[in-house]
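Asker: What would the 3D arrangement of this be:
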Amino acid sequence: MYSLYLTSLLVTFFSSVTLNRSFQFLLLILVTLVSISFFGLRWHSGADYAGYLMIYEYIPTLSSFSLSAVKDIHGELGFLFFSSFVKSLGTADYFYMFILSVISISLKSHFFFKESPLPVLSFSIYLLFLGMTFEFVQIRYALSITFIMLSISSLVKGDRYKSFLLFCLGVAFHYFSVIFVVMYFYRRIKVSLVALYFMSLFTFLVISNLGGALFLFDLIPSFVSETILGRRVMGYIDTDEHYSQSVAMTSFLFLRVFLFAGIILFFHKRFNLENDKFHDFFRICMLFLFIFSFLSFNSIMFSRAVALVEILNFLLIAFCIEKSKKVIDRFLILSVFFVFSCLSFLKALDSENIYSYQTWLSIVF
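Answerer: Presented below is the predicted three-dimensional model:
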């Protein structure tokens, strides 16, 4: 099943580049439906699946929902409230998981359709790179970053109120997403994109080799670390394993994040891409990369933070491909993303968090 899904994504990866907007829309619907089926119909195929079913089992219905009733249940308040709402409808646990996949995947598909000149390509790259991590395992965070993506889209369009509401919704589903609040300052950053890129690279190299947890977090007052958000952040770095696990320059994550941003920066200059939408998204992307490089001392925090950098890269690369006139330019860009897409998908499958694929259809029918 995994091989079949990988093959279908790779086919759309290449075929989507030559299609007009109408066919792009039809193919995007097909990819979305296939992906919803693949992720939504799974049954105990990922490490966190049983944990989410346990949350659903213990969550009260809305009539009994209160802070005291859910204080011992793992999860953010917004996510728990939504789960309670779904349970109040009498929904079975397996269909509850299906609903989560429908929301997360369909809204991401909508984002790429609205913002990307090649939506199928951008969406397929996302599914190849991050789908198995977020949509399969880290479900709460997958939902959270979906709302943050829509928040960024509204911010770029100038609708700050809608953007902030979506941002708050994202944080309500996963508290870690509060770090993305820095996006509201992107227009105040006057540094060039090239300078931001190299500042990010320098910051990464310094922090990842400093034992940054000692350098940054030992200074946090105890009353801050005892707050809900403080406890959640400290939870990432409070064990010996996580405390010392920085992101190496030779890591796959470092290579793909900085390589892709560098490729976009290069073609941005080469093609003179001054599209306002492209420029705004790219500035937010580079701001994220710089700020989140300070988290490179901890691989868990860094990988979650730069997820939005990667997603924006998947969007921005479509602008570069659309703008390119030479076949060789398109070939080079697609070749790099093709190789890394395959490696990312296969690397995710090799993770201990992914199990053999099963579907709950066999149980229902």
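
Asker: C-alpha from now on. contacts and neighbour counts both.
Answerer: Noted.

Asker: For Y175, give its distance to L346.
Answerer: Separation of Y175 from L346 (Cα to Cα, to the nearest Å): 29 Å.

Asker: Comparing these two, which residue is more hemmed in?
Answerer: Neighbours were counted for Y175 and for L346 using other Cα atoms under 10 Å; Y175 has more, 21 against 17.

Asker: Contacts only, for that one.
Answerer: Going by Cα atoms under 8 Å, 6 or more residues apart in numbering, Y175 touches 76, 229, 232.

Asker: Could you also give me the structure for this second sequence? I'd like to compare it with the first:
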Amino acid sequence: MYLIVWSLFFSIAILSTVSSKSVNRISLFVFGFILVLFTGLRFYSGEDYQSYVWLYDITPSFIEDWTQVKTIPVEYGYALINFIFKLAGIESYLFLFVLSAVSLISKAYIFSKLSKISIISLFIYFSFVYYNSEFIQIRWALALSFIYFSILFYLHSKMYKAMLFLAIASSIHITSLLFFIILPLAKIAERYRIETPLFIVGICFLCLSPYIDITYLITSNFDFGGGGYFAIKLKTYLENVEARISWHVLFRYFASMIIVFILHRKYFYSNKYNKFDNYKFVKYQGALYTLFLVSSVFCFVFISFPILANRLYIFSDFLFALLIVNYVSCIKRFATKTIILIFVILVSFVYSLLLLNYMINSGNIYEYSTWWRMVA
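Answerer: Below is the predicted model:
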């Protein structure tokens, strides 16, 4: 089932390289609808699904018990969402369906606003992160939706609204707190035009990552006693840190950064954006590039803390999927542009297949099953 859905997505992405804008918009809607159904209808097909059902089951279901929401072992915002749906008498599988729909529709909307060919950007992004960030990590998927909306406000220089959406995201998943640092730093870097030094710093941190143990530095220098939920959560993550990130994943991080750096210098600084004067996303390309560099640097700093680094790089993958499609769209020769887009789509598809095989073999996702059969 996984292969069928992703092969369909691959076919739509390939066709979009030669389709009109109106057809691509229809393709985005059609596949978005299919992906919402596929993701939302899953039933105990991922390793975290049972945990989210358990969280929902222990959520109070009466208004007079609302004060007990804070006892749920999860961020307060997510606990409150559970409580609201539980009051409405909605079953857990329908609740998780709604969360998946909100997450996926939000991301499709964001890509439609920032990408020249949104269906291709969406395909690249989900080829890298779908199974982790959407199929398994439901809370992080929802939090990312608010983070991505904050980026829209960030690009419009509406920092207060951006911070508000980050606050909502942080109430759903603790990792979102890092973006209160990333966004202001990116704004400073963009203002003082220090993108190239940022790139060099990022590469240095990546090369030095085998010698930087950030988990040891944190646990040996900070006392987590009496720090509340967030401190306990962080301590748990640090004490149960998994094996270091695989070399092939590090290589993908490295390759992504190199590719974006080269394409940005070629197509942004050479003023080849004149042909895109009618597209609003053009003026935001530089800001997205700086954000990509800053978030990548943070990711490389936390390489020894894989659970955090991987979640951070999901955001970088989001930016990469936008940037690479927008850069390639600058190529004037239609044949060259089409061939490159097809190559990028093909590489992403192969990566998604390898990732799917790994996730199944490692027990992160199981044979696909749906709750629809249970209620039909």
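
Asker: quick one: TM-score?
Answerer: Overlay of the two chains. TM-score (TM-score structural alignment, normalised by the length of the first structure): 0.91; 358 aligned residues with a Cα RMSD of 2.0 Å.

Asker: In contact with the closest residue to Y78 of the second structure other than its chain neighbours, which residues?
Answerer: Closest residue to Y78 of the second structure apart from its sequence neighbours, by Cα to Cα, 6 or more residues apart in numbering: I172 at 4.7 Å. Contact analysis of I172 of the second structure by Cα under 8 Å, 6+ apart lists 75-78, 139-140, 142-143.

Asker: how about those residues in a markdown table, adding secondary structure, distance to L8 of the second structure and neighbour count?
Answerer: Compiled in a markdown table, the contacts of I172 of the second structure are given as follows (DSSP: H, G, I helix; E, B strand; the rest coil; distance: Cα to Cα, whole Å; neighbours: other Cα atoms under 10 Å):
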| residue | secondary structure | distance to L8 of the second structure | neighbour count |
| --- | --- | --- | --- |
| E75 | coil | 36 | 19 |
| Y76 | helix | 38 | 18 |
| G77 | helix | 35 | 18 |
| Y78 | helix | 33 | 21 |
| R139 | helix | 27 | 22 |
| W140 | helix | 26 | 21 |
| L142 | helix | 25 | 24 |
| A143 | helix | 27 | 24 |
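
Asker: Let me see the contact set for the closest residue to L104 of the second structure other than its chain neighbours.
Answerer: Leaving aside its sequence neighbours, L104 of the second structure sits nearest to V36 (Cα to Cα, 6+ apart; 6.5 Å). Each residue near V36 of the second structure by Cα under 8 Å, 6+ apart is listed here: 100-101, 104-105.

Asker: State the distance from V36 of the second structure to A101 of the second structure.
Answerer: 5 Å.

Asker: Likewise for I339 of the second structure?
Answerer: Separation of I339 of the second structure from A101 of the second structure (Cα to Cα) stands at 33 Å.

Asker: okay, these two: which has more neighbours?
Answerer: A101 (20 against 12).

Asker: so which helix or strand takes in that one?
Answerer: Using DSSP states H and E, A101 of the second structure sits within helix 92-114.

Asker: still on that earlier bit, for the residue nearest to L104 of the second structure, what is the enclosing helix or strand?
Answerer: helix 21-40.

Asker: Relative to the first structure, and after superposing, what's the average distance for the helix or strand following that helix?
Answerer: Using DSSP H and E, the helix or strand that follows helix 21-40 of the second structure in sequence is helix 49-57. On superposition with the first structure, the mean distance recorded for helix 49-57 of the second structure (mean Cα distance after the TM-score superposition for the first structure) is 1.2 Å.

Asker: which residues sit against helix 49-57 of the second structure?
Answerer: With Cα under 8 Å, 6+ apart as the test, helix 49-57 of the second structure has contacts from 43-44, 72-73, 82-83, 86, 92-93, 136, 138.

Asker: The same query, at a cut-off of 10 Å, please.
Answerer: 42-44, 72-74, 78-79, 81-83, 85-86, 91-93, 95-96, 135-139, 365 (Cα atoms under 10 Å, 6 or more residues apart in numbering).

Asker: what's the burial count for C168 of the first structure?
Answerer: Neighbour tally, C168 of the first structure, other Cα under 10 Å: 21.

Asker: Revised request: answer the last question for V31 of the first structure.
Answerer: Using other Cα under 10 Å, V31 of the first structure is surrounded by 20 other residues.
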